[in-house]
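Chemist: Could you work out the structure for the sequence below:
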Amino acid sequence: MKFFIKTIKIIFIFQLLTSCVPFKDTLYLEKNKDKVADIEINADAYKPYRLQVDDILSVEIKSNNHKDVEVFSKTGDKNSGVVNQDQLYFDGYQIDGFGNIRIPVIGLVNVQGQTVEEVGKLLEKKLLEEYFTPASNLFVNVKLAGIRYTINGEIGSTGTRTVFQDKLNILEAIANSGDIPITGNKKEVVVMRKIPTGYQSETLDLTDANVINSPYFYLKPNDYIYVKPLKQKSTGLGLNGLQTLTTVISLFGIITTTYLLVKSL
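Modeler: All right, here's what the predicted structure looks like:
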């Protein structure tokens, strides 16, 4: 019986040491938080984004005469004021595999590697040279049709999302996806990024305030995010003290019942 009790104690201590998730590992930007004021955000976050294949652009062309610009629009000016992902997919200008967008009347325009500001100036110059005069008060506005990203793994809600803003950081993307549950590893969040030559990836530690200095802290269009699960999830043990105690009590009941049944034989 003494051996039996000793065994239960060993199991209990083992579970406490191996299963519980430390409180500090459940917090964002906890490590080095006292030095946040001294951390400079990576300059890459403020560099203009260079367009890539599969990006979708929103192009708005206006002039004094509304009818003059209708021919350059896919569907005309709806003035609905409502923008959604489906509408942008069909009405936006997606960059093809050769880096081009096709605009009515104008035709193919190569935009890969350029910023949206550069594309706007390129279109305006082309339109003024071939279709409009300075008196038309031509206005060309080019925007990236939202930041589209995919998130998977230990997250509240997986899937692909489009956020209609100019900048989006990893914490905002996670918040938009239902947050990382206690079973997710905030120290190992992988961001995979498409580049002209293929893909690059980096593993972020979201518990460390220094993560804001990573070039992957701010997302870029078509980034893929994967949140790794904690090892405790695969073991089936408790993730906190209460769960551990419940598991031990259940295990103790099973062992006790088995011991009494064997002893009675």
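Chemist: switch to C-alpha atoms for all contacts and neighbour counts from now on
Modeler: OK.
Chemist: isn't there a helix covering Leu245?
Modeler: Yes. Leu245: assigned to a helix according to DSSP: H, G, I helix; E, B strand; the rest coil.
Chemist: could you pull out the helices for the stretch 151-265 of the chain?
Modeler: Using DSSP state H, counting those that start in this stretch, the helices of the stretch 151-265 of the chain run over residues 170-176, 231-235, 241-264.
Chemist: Reformat those helices as TSV; add distance to Pro196 and mean neighbour count.
Modeler: What follows is the helices of the stretch 151-265 of the chain, written out as TSV (distance: least, CA to CA, whole Å; neighbours: other CA atoms under 10 Å):
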stretch	distance to Pro196	mean neighbour count
helix 170-176	22	16
helix 231-235	35	13
helix 241-264	47	13
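Chemist: Kindly reformat those helices as TSV containing distance to Val109.
Modeler: Below are the helices of the stretch 151-265 of the chain laid out as TSV (distance: least, CA to CA, whole Å):
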stretch	distance to Val109
helix 170-176	32
helix 231-235	50
helix 241-264	60
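Chemist: for comparison, sequence B:
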Amino acid sequence: MKIKTLIFAFTIILLTSCKTTTNTITYFQDLDNQSTAVTGKAVNYTPRIAPDDQLSITVSGMDPNAVAAFNIPLASYLAPGETHVTSTPVLHTYLVNSHGEIDFPVLGKLQIAGMTRSELIDMMTEKISAYVKSPIVTIQIRNFKVSVLGEVNKPGTVNVPNERLSILDALGMAGDLTIYGNRTNILLIRDNNGEKEYHRFDLTSAETLTSPYYYLQQNDVLYVEPNKARKGNAKYSQSGQFNVSLASTIISALSVLASLGIALLVK
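Modeler: Model prediction:
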């Protein structure tokens, strides 16, 4: 009877443990199964140009000769460690300096930090229209990237081909969290005009989907901290882990021997 009681108690503990673990790894647990949309204030994901951004800017129009002065020709460069110039021309980029400026042909220095890409296109189109009829300005942020660190399957830098990148996109590109990642405390680090800005996400809550930080900016850093299980394991040295494993093996062997001895005595 005592053995049955012990087995029942062990089963209850095991099921409770599994339930607790599930509640810490399931995303957006408070979403209503009946709902089809998450309501909340619209989140603006458009990034703003900042110092150290690299921009590709091309100007086109009906008369190619008229816009030629605004376009720096494609160039070929020596790659590090190579002695021959690459045969593939590289598009020239404009580096936004520490004062938030670029030096553009004909127009000279332009103060552009803090502007969105669309705002910069409108401004440059207006200025270039004084020289060219109906110009078309195309701008792209070439070094839009975020870093994902900590308990993810593929930590590192994520290059973004467009302007829209959510926290879920970034974590997906990093291979998602490992089983040891703390899903309730994802740290976002953002450089906002030279000042560090911090925000934390709880991926088990649907509030993440309506957060003003849901969409990431260039050079953001996401850090996934380890959960309690990972932190606990890290406290043991390799020798300590070996000792625990050895002790566990010995106890298991003794349990088997004891079971065999009991079985023989019963017969």
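Chemist: Relative to Phe23 of the first structure, which of the helices of the stretch 151-265 of the first structure is closest?
Modeler: Closest to Phe23 of the first structure of those is helix 241-264 (CA to CA; 11.0 Å).
Chemist: Tell me how far the closest one lies from the chain's centre.
Modeler: Relative to its chain's centre, helix 241-264 of the first structure lies at 43 Å (CA atoms, centre = their mean, to the nearest Å).
Chemist: tell me what that helix is packed against?
Modeler: If contacts are counted by 3 or more CA pairs under 8 Å, 6 or more residues apart in numbering; DSSP states H and E, helix 241-264 of the first structure sits against helix 2-18.
Chemist: Any buried residues in the helix it packs on, and which?
Modeler: For helix 2-18 of the first structure, burial by neighbour count (16 or more other CA atoms under 10 Å) applies to 8, 12, 15-16.
Chemist: For Thr88 of the second structure, which non-adjacent residue is closest in space?
Modeler: Leaving aside its chain neighbours, Thr88 of the second structure sits nearest to Ser76 (6.5 Å; criterion: CA to CA, 6 or more residues apart in numbering).
Chemist: quick one on the thing from earlier: so can I have a markdown table of the buried residues of helix 2-18 of the first structure showing distance to Asp223 of the first structure?
Modeler: Below are these laid out as a markdown table (distance: CA to CA, whole Å):
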| residue | distance to Asp223 of the first structure |
| --- | --- |
| Ile8 | 48 |
| Phe12 | 43 |
| Gln15 | 37 |
| Leu16 | 38 |
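Chemist: Which residue ranges of the stretch 1-150 of the second structure form helices?
Modeler: Secondary structure of the stretch 1-150 of the second structure by DSSP H, counting those that start in this stretch: the helices cover 2-25, 64-67, 117-128.
Chemist: Read off where the second one ends up in the first structure.
Modeler: Residues 66-69 of the first structure are where helix 64-67 of the second structure aligns, with TM-score structural alignment as the criterion.
Chemist: Might you report the residue contacts of the counterpart of Asn193 of the second structure in the first structure?
Modeler: Matched to the first structure by TM-score structural alignment, Asn193 of the second structure sits across from Pro196. By CA atoms under 8 Å, 6 or more residues apart in numbering, the contact list for Pro196 of the first structure reads Gln52.
Chemist: at 10 Å what do you get?
Modeler: Applying CA atoms under 10 Å, 6 or more residues apart in numbering to Pro196 of the first structure gives the contacts 51-53, 112-113.
Chemist: Same check on Leu91 of the second structure?
Modeler: 56-58, 72-76.
Chemist: please redo it, this time with the cut-off set to 7 Å
Modeler: Counting by CA atoms under 7 Å, 6 or more residues apart in numbering, Leu91 of the second structure touches 74-75.
Chemist: Please list which of the contacts of Pro196 of the first structure are preserved in the second structure.
Modeler: Retained in the second structure: 52-53, 112-113, out of those (criterion both residues aligned by TM-score structural alignment, their matches' CA atoms under 10 Å).
Chemist: what would the residues you listed look like in JSON lines with neighbour count?
Modeler: Converted to JSON lines, those look like this (neighbours: other CA atoms under 10 Å):
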{"residue": "Gln52", "neighbour count": "24"}
{"residue": "Val53", "neighbour count": "19"}
{"residue": "Gln112", "neighbour count": "21"}
{"residue": "Gly113", "neighbour count": "15"}
